[in-house]
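Engineer: Task: produce atomic coordinates for the following.
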Amino acid sequence: MEIEQTKPKDFTDSQHEIAHIIKALGHPARVAIIEYLLSVDTCICGDIVDVLPLAQPTVSRHLKELKNAKLIKGTIEGNTICYCIDENTIEELQKYFTNISAKLTLKNKNCC
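Structural biologist: Modelled structure (predicted):
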């Protein structure tokens, strides 16, 4: 008798995007960078290094992860890169969590 194997469903592009964004926020240094960028209009990498208790190469690696997840964007100005929050990605996250909250409100609160 042959046992039928089921393939797991593929994940949607949206699920991959949200997971990538949330994974990028999975380190306290990256959360600290986001919070710092929220406290200033724009910033250069050197400013971030001065604020965090991390070496410049480590900060650069975290900035790269945040940029790859599109949580921040950077523009080159001379020899420096100015970073700021990417509002579009933050809006995506906000919509995602708002949707979760709305579904929880509709869901039976006696679950589990």
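
Engineer: From now on I want contacts and neighbour counts done on CA atoms only, so please keep to that.
Structural biologist: Fine.

Engineer: And the helices in the chain?
Structural biologist: Using DSSP state H, the helices assigned to the chain run over residues 13-24, 28-39, 45-51, 56-68, 87-106.

Engineer: Would you reformat those helices as TSV and include distance to Ile81 and mean neighbour count?
Structural biologist: Listed next are those as TSV, based on distance: least, CA to CA, whole Å; neighbours: other CA atoms under 10 Å:
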stretch	distance to Ile81	mean neighbour count
helix 13-24	20	14
helix 28-39	13	16
helix 45-51	7	14
helix 56-68	11	17
helix 87-106	18	12
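
Engineer: To Thr80, which of those helices lies closest?
Structural biologist: With CA to CA as the criterion, Thr80 lies closest to helix 45-51 of the helices of the chain, at 7.2 Å.

Engineer: Another sequence for comparison is provided below:
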Amino acid sequence: MRYADSGVLMGSNMLGIDIVKNYYLKAEVPLWRAVRAMSLTPRKALGMDGEYGSIEVGKIADIFIWDKGLETAVRPKALLASENDYKPNDLLSSKFKVHRVQKKD
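Structural biologist: Got it, this is the predicted structure:
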């Protein structure tokens, strides 16, 4: 394993949405289980589920919403986060900031 010396546990050149889509469609598991397998389960394994992995008050989250079935999902064109529109290149720049989910009164 070429990453063994660098501390990398595993790697893939697939995007998370592609992994979720393949698991959901090919293994025929419920969508919620496929999403959890890509979000909360790895965070728990790494001891990071206190801040990441699920949508809860105080946790860090990126949320993508599609209006069609998951079969049609390929690559998101933009992300709406904290009332700001971001394009794919913005997500790699310093102007993109991580926001915590806030409880609404």
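
Engineer: TM-score of the superposed pair?
Structural biologist: The TM-score (TM-score structural alignment, normalised by the length of structure 2) is 0.25; 51 aligned residues with a CA RMSD of 5.0 Å.

Engineer: follow-up on the earlier one: tell me which of the helices of structure 1 lies nearest to Ile76 of structure 1.
Structural biologist: Smallest distance to Ile76 of structure 1 across the helices of structure 1 (CA to CA): 10.9 Å, for helix 45-51.

Engineer: Would you convert the helices of structure 1 into JSON lines that also reports distance to Ile76 of structure 1?
Structural biologist: Converted to JSON lines, the helices of structure 1 look like this (distance: least, CA to CA, whole Å):
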{"stretch": "helix 13-24", "distance to Ile76 of structure 1": "22"}
{"stretch": "helix 28-39", "distance to Ile76 of structure 1": "16"}
{"stretch": "helix 45-51", "distance to Ile76 of structure 1": "11"}
{"stretch": "helix 56-68", "distance to Ile76 of structure 1": "14"}
{"stretch": "helix 87-106", "distance to Ile76 of structure 1": "19"}
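
Engineer: buried set for the helix or strand containing Arg43 of structure 2?
Structural biologist: Using DSSP states H and E, Arg43 of structure 2 sits within helix 40-45. Across helix 40-45 of structure 2, burial judged by 16 or more other CA atoms under 10 Å covers Leu40, Thr41, Arg43.

Engineer: in the next helix or strand after it, what counts as buried?
Structural biologist: Downstream of helix 40-45 of structure 2, the first helix or strand assigned by DSSP H and E is strand 79-81. Within strand 79-81 of structure 2, the residues that qualify as buried are Leu79, Ala81, counting by 16+ other CA under 10 Å.

Engineer: helices or strands next to strand 79-81 of structure 2 in the packing?
Structural biologist: If contacts are counted by 3 or more CA pairs under 8 Å, 6 or more residues apart in numbering; DSSP states H and E, strand 79-81 of structure 2 sits against strand 84-86.

Engineer: What is the strand it packs on packed up against?
Structural biologist: Against strand 84-86 of structure 2 (3+ CA pairs under 8 Å, 6+ apart) you get strand 79-81.
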